[in-house]
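S.K.: Got a sequence here, can you model it:
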Amino acid sequence: MERLAGRIMLLWGFPRAAIAILAGAIGALALPPFGFFATLFISFTLLVWLLDGITSDPDSGWFGRFRSAFWIGWLFGFGYFVAGLWWLGNALLVEADEFAWALPLAVLGLPAYLAIFYGLSAAVARLFWSDGMGRLAALAFSFGIGEWLRGFVATGFPWNAIGYGAMPVPLMMQSAAMIGISGVTVLAVFVFSAPALLGTKKGMRVGLSLALLLFAAHVGYGAWRLNGADTALAQIPGEETTVRIVQPLIDQARKLDDAERTAIFEEHLSLSAQPPNEGGKRPDMIVWPETSVPFILTQNPDALARIADVLEDGQVLVTGAVRSEEAGPGMAPRFYNSIYVIDSQGQIVSASDKVHLVPFGEYVPYEDLLRNLGIPEAIAMPGGFSAAPSQTMLTLPSGQSFYPLICYEAIFADEIGEQIEGTSALLNVTNDGWFGATPGPYQHFQQARVRSVENGRFMIRGANTGISALIDPFGRTMIGLAFDQKGVIDATWRGGSVAHSDSFSRQNNFWFLVGAAFLIAAISRMGFNFGEN
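M.R.: Take a look at the predicted model:
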């Protein structure tokens, strides 16, 4: 290992850049649908050795080392994000004649932007670099802060945070209930970087022992928590509810075809009206995915009447739909990506609008500036939605309430606030049909499962092309429909929460871990080597 580490450190030019990109790309194999979390040990070990190699230029000064470290971190991030997010380009191919020009922006441009956060993380870590375990702690706290910033800077895009690589199965998701995805990321970077100590020896005994202890605690806590999961679920008070989740499998090209609207609507109704399996309970609520209703419901009373015809007394339909709102005299109406609750009389009894819109998918950032710069192609991209000022809980006639997460709102862990207290479950409706048979829907599903663990609640998840499921508060799929499968699933559950830390506590725990890693890195930088051999 020492010989290999030495060779990596001494690389320069193109081979050095290629190894950095490759290291990041290998790490993406830890993400769904692969879930090979061990690949991150290779990725971060290589990253540490590449950053070690920056010391080979003693005349570079601190700014030179900062710049060199940024470059290595950026290349690492670029490889990671291209390999993990290439599937975003598939959305632009649905209407390729109009938007194929933007394919390089999605496949290469977005990764290039996201890689800046990893570049800055590596550069900051390099300022606190030292021999031994200290440099692993430096990387851990800097990547933790970098991923945290990625969650809200420029509206945020925290997709595929490093911590998800350490949570491929429910056994390894339970730590999120205590420290959240941000806290898991801090510890994961430290653990995944630990094999680098085998190549340099300094601090190896203490560093590897601590990494092993952290990994054992991560898995052991998961095993302990899952061992009591069924008991915890049985103790949730309240009445049972039966939900039917409809997965219609409507091709995205059909959804964009005006001539198909009525047929699509009737397909949803037909699936909703299917009788329950033998011995099964009649659903109390039926859930359709995001934007399932292919027209403005409030302008189509016949559609509401058809829904009333299908629903039995006491049943409700929860569906994604587009909502319109008059903006004022002489002004164009506003449109919202929404969820409606419709009762058996065909009345809309509750609604919630999406708060966190997808840039260039649901709205165009800096639209006026782009227009002034003469970039009409960007203005013509899909969009046209307005954002709600705040999250509104969905309330059913039964008194149950749900925390709505429309599409990728499910990836923003820190945006699920105090309103979740008292809700029966998380409700995530999405249309991942834009991305076809790619890793995208699987990655989205995993992140939704982690939100259930963090918040100690069931999640009802309806996705047009999959993956639809009822997820329990421990991230386990109670029942689901696989990707690219048409049908319905009925599941009975009891709304409420199991023991977990609240959002404020998870944030405090995250900053405690960042502070602890920073302290280790700073002490090491001042010359104290933990367990140097």
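S.K.: from here on, contacts and neighbour counts on C-alpha atoms
M.R.: OK.
S.K.: so residue 107 sits right up against residue 89, yeah?
M.R.: Yes. Using C-alpha atoms under 8 Å, residue 107 is in contact with residue 89, at 5.7 Å.
S.K.: what secondary structure does the residue nearest to residue 469 when sequence neighbours are not counted sit in?
M.R.: Nearest residue to residue 469, sequence neighbours excluded (C-alpha to C-alpha, 6 or more residues apart in numbering): residue 480, at 3.9 Å. Of the three states, residue 480 takes strand under DSSP: H, G, I helix; E, B strand; the rest coil.
S.K.: one more to put side by side:
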Amino acid sequence: MERLAGRVILLWGWRRALAALCAGAFAALAQPPVDFFAACFVSFPVLVWLIDGAASQPGERLARRMLRPFAIGWWFGFGYFLAGLWWTGAALLVEAELFAWALPLAVLGLPALLALFYGLAVFLARLLWSDGAGRIAALAAGFAVAEWLRGFVLTGFPWNAIGQAAMPVPLMMQSASAVSMPGINALAVFIFAAPALLVSARGRVPAFAVAALAVALHLGYGAWRLNGADAAPETLLEVRIVQPSISQAEKWDAAVRERIFATLLELSARPPREGAAAPDLIVWPETAIPFVLSDRPEALVALAELVGEGQTLFAGSVRVEGERADARYYNAIVAIGDDGEIVDAADKIWLVPFGEFMPLADLLSRIGVEKLVRSVSAFTAGSHRPLLATPAGPTALPFICYEIIFPGMAGYGDTEADFILNVTNDAWFGNTPGPYQHFRQAQIRAVEAGRPLVRAGNNGISAVVDAYGRIVDAFALDAVGALDVAVPRQRLTAPGRPDLAGIGILAVLVLWAGVGFHAAGRRGLTGIY
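M.R.: Just a heads-up that it's a prediction; the model follows:
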């Protein structure tokens, strides 16, 4: 291994960039649907050795000394996001005649932009770089900060956070309820990068001990939490999830709207499975209703006939306020009672840039840049996230589409809601890794919140997930049907303050890196400077 590390350290120029690119791309195998988390035990040691080789030269300008580690991180990130997010380009091929020109923007531009955060991660790590175990702590802290920034800068896109690689199964998801995703990101990078110390004697024993302890606590806490789960929890409510698998090419086609609506009604009206009670709640996916519901009173009549006494329908729909030029459109979930009346609604707050709204719309429209996907109109963001109630009593905390990917969004066992509701339409991306990655992040939110999750996707993955991240029942991708599931009654609390625990882990890593940097300085070695 020393020979391999030496060769990696001595790489220069395009060879170093290529090695970083390949290491990042290999790390993407740790994400769904592959879930080969062992890939990170290769990728991150290579990244450490590449940073080791980014030593400054005597008399070198400060800007160049700063750029070298940033470039290593950027190439690593570009490979990671290119291999993990290539499927985003599929959305532009739904109407290829209009949007195929923008394919490079999605397939190459998005990874290039997100790679800036990993460039920052390596740059920050290099500021406290040393020749011992402290540099692993510095790298873990740098990635934790970068992943945190990725959650809100430029509206935020924390998709495929490194920490998710350490949570492929429910046993390994439970730590998210204890130390939050920032803490998981930091610990995951520290553990994944630890094998790099096999070729460094300085401080590797305590580092390996800490890494082994972190793994043991991660698995032990998961086993302890799952062991304490009720084997037969009470039923919160019976839910029917409708998965119509409508082709995205037909989604807004006026010629087939009636057929789409009829399909939704037919699936929803099917008798319950043998021996099961009628559902308390029916859930339709994001923008399932293929027209503006307020413009179609006959549709409300049909819904009144569908929704039985004491039932509720939560349906993804476009909601409109105002008229004509002053009209505002919202991507919403509407609650429809047994009389066919809209009794409540929740609007999407986190909108997708270039998909649901245009950032810098006035400026970009002057140069001919428009929304990259077609829908009824540009959407307006909602102002708050209300709880949606059901006549049976339980309340839902609603999230539309990718709102569910933001860590801590549903709280840490302190939400007043009885369950989490997620409606989505991943048909844009076909049978690619995208829907599987999206579903994994929804599972983790259920664990964080300590509440069961009810998820309806147009083409999947629709499911009920319990508060431990375990799938109660689910439809496969592209299946068509109505899934009847009993949602478990579970209200789990977090042990302490997970957000503060994550900050504490970051602080310890920074302190460890600082001590290592100071010791290296005393030996005549320095970090980036």
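S.K.: overall similarity of the pair, as a TM-score.
M.R.: Scored against TM-score structural alignment, normalised by the length of structure 2, the superposed chains reach a TM-score of 0.95; 519 aligned residues with a C-alpha RMSD of 1.8 Å.
S.K.: still on that earlier bit, please pull up the equivalent of the residue nearest to residue 469 of structure 1 in structure 2.
M.R.: Mapped onto structure 2 by TM-score structural alignment, residue 480 of structure 1 lines up with residue 474.
S.K.: What's the local residue count around that match?
M.R.: Around residue 474 of structure 2 there are 19 other residues, counting by other C-alpha atoms under 10 Å.
S.K.: now do residue 407 of structure 1
M.R.: Neighbour count of residue 407 of structure 1, defined by other C-alpha under 10 Å: 25.
S.K.: How about the one 3 residues further on?
M.R.: Taking other C-alpha under 10 Å as the neighbour definition, residue 410 of structure 1 ends up with a count of 25.
S.K.: so how far is residue 426 of structure 1 from it?
M.R.: Here residue 410 of structure 1 is placed at a distance of 9 Å from residue 426 of structure 1 (C-alpha to C-alpha, to the nearest Å).
S.K.: Am I right that the residue nearest to residue 469 of structure 1 is in contact with residue 470?
M.R.: Yes. Taking contacts as C-alpha under 8 Å, residue 480 of structure 1 lies within contact range of residue 470: 6.4 Å.
S.K.: returning to that earlier point: contact partners for the match of residue 480 of structure 1?
M.R.: Residues near residue 474 of structure 2 by C-alpha atoms under 8 Å, 6 or more residues apart in numbering: 461-464, 483.
S.K.: Which of these fall in strands?
M.R.: 463-464, 483 (DSSP state E).
S.K.: which one in structure 1 is aligned with residue 429 of structure 2?
M.R.: Aligned partner of residue 429 of structure 2 by TM-score structural alignment: residue 435.
S.K.: which residues sit in contact with its match?
M.R.: Here residue 435 of structure 1 is in contact with 87-91, 441 (C-alpha under 8 Å, 6+ apart).
S.K.: Kindly recompute the last result at 6 Å.
M.R.: By C-alpha atoms under 6 Å, 6 or more residues apart in numbering, the contact list for residue 435 of structure 1 reads 90-91.
S.K.: So the residue most central in space within structure 1 versus residue 426 of structure 1, what's the distance?
M.R.: Geometric centre of structure 1, nearest residue: residue 411, 3.2 Å, by C-alpha atoms, centre = their mean. Separation of residue 411 of structure 1 from residue 426 of structure 1 (C-alpha to C-alpha) stands at 13 Å.
S.K.: What is the aligned counterpart of residue 463 of structure 2 in structure 1?
M.R.: Using TM-score structural alignment, residue 463 of structure 2 sits opposite residue 469 in structure 1.
S.K.: how far away is its match from residue 100 of structure 1?
M.R.: Distance from residue 469 of structure 1 to residue 100 of structure 1, by C-alpha to C-alpha: 32 Å.
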